[in-house]
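Q: I'd like to go over a predicted model; first the sequence, then the structure.
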Amino acid sequence: MPAPAPDRHPAHDALLARWVGLLTSARETSARETSAREATVPDPGPYGEDLLARWAEPQRRYHTTDHLIAVLDRVDELLLHVRAPDPAAVRLAAWFHDAVYLPERSTNEERSARLAERALTEAGVPAARTAETARLVLVTRDHDPAEGDTNGAVLCDADLAVLAGSPEDYGAYAAAVREEYGFVPDEAFREGRANVLRHLLGLSRLFRTPIGHERWEDAARHNLATELELLSA
């Protein structure tokens, strides 16, 4: 088996197949509507290639293909325990939630949501599912889904699961975030990062699904508090 191209993630082909399967299933509505669209819907492959190219952009250090894989895997894990109204929309939102990512911009979620709306509409995903996907991407701005928003809870829990890693894994995550913001002077970064940590610690629950709260809440709060203490030292 040939080695992957040097600029491609080792999981590229598996991820592309995962995307194709997801988009194909996400297009399904009624048999009549599906039949009417079969001749016109575009190949899902190029959409997946575009997304994977975005996740591999050189300015990324934490928000990389590995982060995408981690979020997709955590979504799958949570959906084994949580009944979400639209699992396909949650998985689509995981693919798009950081598809547009420039560390110096504060509008990444909005731009990612607009990308999802354009791409999924063109790709033949029903309008309601496309709108739900875009809404979910926007929920990741503050990771504070409304009460009863099970789709949002699954996505946000999957995105925040990194906070509950081992001390070593959490340290690697924090270092990668700092590297992404390497253009920011140390004092300004410490202030901005501390504000993010305080926001997260101020949430009544970091993890909104029962299984996520049980598995990850305590470890995540410990890691966040430790980082905040170090930043304030």
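A: Nice, thanks for sending it over.

Q: drop to CA atoms for contacts and neighbour counts, all remaining ones
A: OK.

Q: As a check, name the ranges of all helices in this protein.
A: Secondary structure of the chain, counting by DSSP state H: helices at 12-26, 31-37, 44-55, 65-79, 87-96, 108-122, 127-139, 150-160, 167-180, 186-202, 210-232.

Q: right, and these - which one's nearest Leu102?
A: Nearest to Leu102 among those is helix 108-122; the distance by Cα to Cα comes to 6.8 Å.

Q: on that earlier part again, quick one: the helices of the chain as JSON lines, columns for distance to Leu102 and mean neighbour count too.
A: Converted to JSON lines, those look like this (distance: least, Cα to Cα, whole Å; neighbours: other Cα atoms under 10 Å):
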{"stretch": "helix 12-26", "distance to Leu102": "22", "mean neighbour count": "16"}
{"stretch": "helix 31-37", "distance to Leu102": "35", "mean neighbour count": "11"}
{"stretch": "helix 44-55", "distance to Leu102": "11", "mean neighbour count": "18"}
{"stretch": "helix 65-79", "distance to Leu102": "15", "mean neighbour count": "19"}
{"stretch": "helix 87-96", "distance to Leu102": "14", "mean neighbour count": "25"}
{"stretch": "helix 108-122", "distance to Leu102": "7", "mean neighbour count": "20"}
{"stretch": "helix 127-139", "distance to Leu102": "16", "mean neighbour count": "22"}
{"stretch": "helix 150-160", "distance to Leu102": "18", "mean neighbour count": "26"}
{"stretch": "helix 167-180", "distance to Leu102": "9", "mean neighbour count": "16"}
{"stretch": "helix 186-202", "distance to Leu102": "16", "mean neighbour count": "14"}
{"stretch": "helix 210-232", "distance to Leu102": "24", "mean neighbour count": "16"}
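
Q: try this one side by side with the last:
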Amino acid sequence: MNAADAWKLACGNLSNSESWWEKVIQAYQEPCRHYHNVAFLDRKFKLLDELGTASDMNAVILAIIFQYYEYDPQDRASTNNLAHFQEFASTNDLPQGLRSKVEALLTGNEDDLEKNANGENDVQLLQDLDMSFLGLVSDAFLDIIKLERKEYDFMSDEAYNAMRRKALQTFLLIPNIFLTNVCRDRFEAQARANIEAEVQSLGK
């Protein structure tokens, strides 16, 4: 399942589906998006389909789409993707139950979300999908971190490396990078190996 397939699954019957899909594609094709682009969405939806653990597939699909609908690496705090989703929901008369679930996913509110048999919810799954690149084989991981670096080309190497090192070292301090069992089993060991190798490459 790629991004177009996922959109049709979740939104195919909505009145303004086509016009909003055009907006989504336009947003994810902005020049600053070397990593957070349509290929990024395709990779996430392929993994989502493979895992098959979403409690509400349509809600997770919409959360993935709108999570980075607006993206500015220079000012992440200025983006308001919840508002973009709410505009989409209103113009398409999205059912209130689905709307509430997507809003919970975008805000990280786990209280009202159902859990699967392992006691996990879709907020945790959404976070794991976002972090899954950390657990790719080393060559693929190196390709992605090069793309991520391009999105921060406004930063000097010294500043970027310091920021990156701090974030990576934080991952190494926590007991589990991944929150769901299926992603932990699949990605945790490789993610830690990738992170340790990158931290060493960044130096002190």
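A: On my side now, so go ahead. This one's a predicted model, so the numbers in the text were calculated from it and none came from an experiment.

Q: TM between them?
A: Remark: TM-score between the superposed chains equals 0.86 [TM-score structural alignment, normalised by the length of the second structure]; 196 aligned residues with a Cα RMSD of 2.4 Å.

Q: ok, so what distance separates Gln26 of the second structure from Gln190 of the second structure?
A: 34 Å (Cα to Cα, to the nearest Å).

Q: Same check on Lys23 of the second structure?
A: 35 Å.

Q: same question, Glu151 of the second structure
A: According to Cα to Cα, Glu151 of the second structure stands 24 Å off from Gln190 of the second structure.

Q: So Glu180 of the first structure sits against Pro58, correct?
A: No: counting by Cα atoms under 8 Å, Glu180 of the first structure stays clear of Pro58, with 9.9 Å between them.

Q: middle-most residue in the second structure, spatially?
A: Nearest to the centroid of the C-alpha atoms of the second structure, with distances taken as Cα atoms, centre = their mean, sits Asp130, at 3.5 Å.

Q: need the contact list for the corresponding residue of the first structure for that residue.
A: Using TM-score structural alignment, the equivalent of Asp130 of the second structure in the first structure is Asp159. The contact partners of Asp159 of the first structure, taken as Cα atoms under 8 Å, 6 or more residues apart in numbering, are 71, 74.

Q: again, but for Ala158 of the first structure
A: Counting by Cα under 8 Å, 6+ apart, Ala158 of the first structure touches 70-72, 74-75, 78.

Q: corresponding residues in the second structure for stretch 123-137 of the first structure?
A: Residues 92-106 of the second structure are matched to stretch 123-137 of the first structure when aligned by TM-score structural alignment.

Q: roughly how far out does that stretch sit from the chain middle?
A: Relative to its chain's centre, stretch 92-106 of the second structure lies at 18 Å (Cα atoms, centre = their mean, to the nearest Å).

Q: which residues touch Asn118 of the second structure?
A: By Cα under 8 Å, 6+ apart, the residues touching Asn118 of the second structure are Asn181.

Q: picking that back up, what lies in contact with the match of stretch 123-137 of the first structure?
A: Outside of stretch 92-106 of the second structure, the residues within contact range by Cα under 8 Å, 6+ apart are 14-17, 58-60, 62-63, 66-67, 81-82, 86, 89, 110, 112-113, 122-123, 126.

Q: Also stretch 168-184 of the first structure?
A: 59-62, 103-104, 162-164, 189, 223.

Q: now do 10 Å
A: 58-63, 67, 102-104, 162-167, 186, 189-190, 192-193, 220, 223-224, 227 (Cα atoms under 10 Å, 6 or more residues apart in numbering).

Q: quick one: it aligns where in the second structure?
A: Stretch 168-184 of the first structure maps onto residues 139-155 of the second structure, going by TM-score structural alignment.

Q: so how far is Leu206 of the first structure from the match of Asp130 of the second structure?
A: In terms of Cα to Cα, Asp159 of the first structure sits 11 Å off from Leu206 of the first structure.

Q: what does Arg129 of the first structure give?
A: For Arg129 of the first structure relative to Leu206 of the first structure (Cα to Cα), the value is 26 Å.

Q: Any idea how far the match of stretch 168-184 of the first structure is from the middle of the chain?
A: 16 Å.

Q: go on, stretch 154-174 of the second structure?
A: Distance of stretch 154-174 of the second structure from the chain centroid (Cα atoms, centre = their mean) equals 19 Å.

Q: before we move on, what about stretch 155-175 of the first structure?
A: Put simply, stretch 155-175 of the first structure sits 13 Å off its chain's centre (Cα atoms, centre = their mean).

Q: what's the first-to-last distance across it?
A: End residues of stretch 155-175 of the first structure are separated by 23 Å (Cα to Cα).

Q: cool, stretch 6-24 of the second structure as well?
A: From its first residue to its last, stretch 6-24 of the second structure covers 12 Å (Cα to Cα).

Q: ditto for stretch 25-35 of the second structure
A: Stretch 25-35 of the second structure has an end-to-end distance of 14 Å (criterion: Cα to Cα).

Q: what span of the first structure lines up against that stretch?
A: Counting by TM-score structural alignment, stretch 25-35 of the second structure lines up with residues 52-62 of the first structure.

Q: And for stretch 175-182 of the second structure?
A: Stretch 175-182 of the second structure corresponds to residues 204-211 of the first structure when matched by TM-score structural alignment.

Q: what does that stretch contact?
A: Against stretch 204-211 of the first structure from outside (Cα under 10 Å, 6+ apart): 77-82, 143-161, 163, 200, 212-218, 220-221.
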